[in-house]
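**Q** take this sequence and fold it.
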Amino acid sequence: MASPDKDLVPVLDKDGVRLTVDDAIATVTLTNPAKRNAQSPALWRALTEAGRQLPGSVRVVVLRAEGKSFSAGLDRQAFTPEGFDGEPSFIDLARGSDAELDATIAEYQEAFTWWRRSDIVSVAAVQGHAIGAGFQLALACDLRVVADDVQFAMRETSLGLVPDLTGTHPLVGLVGYARALEICVTGRFVTAEEAVNTGLANVAVPVGQLDDTVRDLASAVLAAPRDAVIETKALLRGAQDRTYEDQRGAERQAQARRLRDLAGVGD
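**A** A predicted model of the protein is given here:
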């Protein structure tokens, strides 16, 4: 796919990740199409850094990828005895202490967590393969626009592992426990049609329309007042963990803040 941010000066451009900012819209692009944007610890650290470098003006973050595949998942080099240069191999990690292993996985997960921040709306533009870590990266975003050639798959269980990059919580929330379990333990592909029908994706479009559709969606998000979007996102994200009565209370409190703000009345 052609890059819509190629004329912008990158805020960050390293280890297969490029961050550009155009006023209220930031774009994070995976930039290693030759390897189908396979992921590594270095790429995860770059994604974490991208989140930390977002200017306060940014309201929408678009996640996209160059090439025919969004991300083919974890680079297979991770499964070799040598692993990546300068990185602990999986075998090294397994031989470490419980605390060291937990800390390392937690560091990897940071690349997948900041997309849920309440002050931004994140949109994944997904084409081609989104497998394993690629699937989980798409799940890290608030919204997903997919090309009609998309193929999601969670292959970790098939490899004797589990999805550990924060993808299980949003997957169950989107498609339900039974379907999420079936997707994970079979490792099968989820097509664009199924993704839309089950709520995994917001919309599917021809691959040539993917970037334009995401741009239109970002513009629609920006049309609403920022503080109202922030409050609404917080309400919806917390709804699953609240009782009905607690959610009613949260709505009242959020609306009171909005009314006072609009009326120019301080707390």
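
**Q** alpha carbons only for contacts and neighbour counts from here, please
**A** Fine.

**Q** neighbours of residue 96, just the number please.
**A** If you count neighbours by other C-alpha atoms under 10 Å, residue 96 ends up with 12.

**Q** quick one, what contacts it?
**A** Residues counted as contacts of residue 96 (C-alpha atoms under 8 Å, 6 or more residues apart in numbering): none.

**Q** run a quick neighbour tally on residue 139.
**A** 25.

**Q** and it, how far from residue 197?
**A** 16 Å (C-alpha to C-alpha, to the nearest Å).

**Q** quick one, longest helix in this structure?
**A** helix 244-263 (DSSP state H).

**Q** tell me which residues of that one come out buried.
**A** Across helix 244-263, burial judged by 16 or more other C-alpha atoms under 10 Å covers 247, 250, 251, 257.

**Q** next, the second sequence, to be compared with the first:
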Amino acid sequence: MIVERDGAVAVLTIDRPKRRNALDTEAKKSLRTALESVAAAPDVRAVVLTGAGGSFCSGQDLAEHAALLKADPAHATDTVEADYAPIVKALASMPKPVIAAVQGTCVGAGLALALACDLRVFADDAHLATAFTAIGFTCDTGLSLTLPGSVGESRAKELLLLGEPFTPAQAVTWGIAGQVVPGPEVQERARALAAKLAAGPTRAYAETKHLLSTAPLSTVLHHEAQAQARLALTADHAEAVTAFVSKSKPDFRGN
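**A** Sure, this is the predicted structure:
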């Protein structure tokens, strides 16, 4: 994790570019620590979350997950409640605005992180998808709350069940608020937006975020973790993870 300061703006960069910023244990711990640190820093008034090497985040590192699944499937998804839930809570409770600067791959938990931020700046060629059902999983990282809250229940079901990729232009049309700009402008635009907010009434922003966060996020995160734990024990999930690692097509049988 790279943490930079640009005046009153903190820029947090997930730094695993060779894995399209897939989140392994170290990356998740580092992201949580960074979020908690900037939340507590009185001289940080806005935050940008982004990824290194032209991608935002490709979600969970499935190579690491495959090893955990092989070693102890009953506990392979402990990370959902132990790591992803605290990260989402840190974003939701951050007493200052958070802007996601989204380029390249933004799928699975990566998409959930982008939606957990307050505002988003999308590269026009960013690749977005829910991706969970492709590996025999359901959504986590708060996506079961934030996605239908943005696009409505019917569209959310379509995106989650079919798992097909969609464009930033479609995302904005469907209700996922954000600016869509040419790829080379994403970082500059996100930082400019963060600087504008950092110069504003940040105490008022914090109160606004608190008032809007009336949904039972903790309950949703707990239910997501329970669902993933059940699915981790299914044959379909094991088949899908093995297929992903070997770059083959999974054979789903509904068990």
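
**Q** for the longest helix of the first structure, the distance to its chain's centre please.
**A** Distance of helix 244-263 of the first structure from its chain centroid, counting by C-alpha atoms, centre = their mean, to the nearest Å, is 28 Å.

**Q** how about it, which residues of the second structure does it hit?
**A** Against the second structure, there is no aligned range for helix 244-263 of the first structure (TM-score structural alignment).

**Q** list the contacts of residue 109 of the first structure.
**A** Counted by C-alpha under 8 Å, 6+ apart, residue 109 of the first structure has contacts 164, 165, 166.

**Q** can you lay out these as a markdown table showing distance to residue 25 of the first structure, secondary structure and neighbour count?
**A** Output for these, formatted as a markdown table (distance: C-alpha to C-alpha, whole Å; DSSP: H, G, I helix; E, B strand; the rest coil; neighbours: other C-alpha atoms under 10 Å):
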| residue | distance to residue 25 of the first structure | secondary structure | neighbour count |
| --- | --- | --- | --- |
| 164 | 29 | coil | 15 |
| 165 | 25 | coil | 23 |
| 166 | 24 | coil | 20 |
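
**Q** for the first structure, which segments count as strands?
**A** Ranges of strands within the first structure are 12-14, 17-22, 25-30, 60-65, 121-126, 129-131, 143-147, 151-153, 190-191, 203-205, based on DSSP state E.

**Q** with the second structure overlaid, how far apart is the fifth one on average?
**A** When you say that, I think you mean strand 121-126 of the first structure. Compared with the second structure after fitting, strand 121-126 of the first structure deviates on average by 0.5 Å (mean C-alpha distance after the TM-score superposition for the first structure).

**Q** same thing with the fourth one?
**A** Superposing on the second structure places strand 60-65 of the first structure at an average distance of 0.8 Å from its equivalents, by mean C-alpha distance after the TM-score superposition for the first structure.

**Q** counterpart of residue 130 of the second structure in the first structure?
**A** Checking with TM-score structural alignment, residue 130 of the second structure has residue 154 as its match.

**Q** ok, for that match, nearest residue in space, not its chain neighbours?
**A** Of all residues not flanking residue 154 of the first structure in the chain, residue 132 sits nearest, at 4.6 Å (C-alpha to C-alpha, 6 or more residues apart in numbering).

**Q** which position in the second structure pairs with that neighbour?
**A** Under the alignment (TM-score structural alignment), residue 132 of the first structure pairs with residue 108 of the second structure.

**Q** and its match, how far is that from residue 205 of the second structure?
**A** Using C-alpha to C-alpha, residue 108 of the second structure is found at 28 Å from residue 205 of the second structure.

**Q** quick one on the thing from earlier: could you dump the buried residues of helix 244-263 of the first structure to a markdown table with distance to residue 208 of the first structure?
**A** Formatted as a markdown table, the entries for the buried residues of helix 244-263 of the first structure read as follows, by distance: C-alpha to C-alpha, whole Å:
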| residue | distance to residue 208 of the first structure |
| --- | --- |
| 247 | 41 |
| 250 | 41 |
| 251 | 40 |
| 257 | 42 |
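
**Q** list the contacts of the aligned partner of residue 31 of the first structure in the second structure.
**A** Aligning on TM-score structural alignment places residue 31 of the first structure opposite residue 15 in the second structure. By C-alpha under 8 Å, 6+ apart, residue 15 of the second structure lies in contact with 1, 2, 21, 27, 51, 52, 53.
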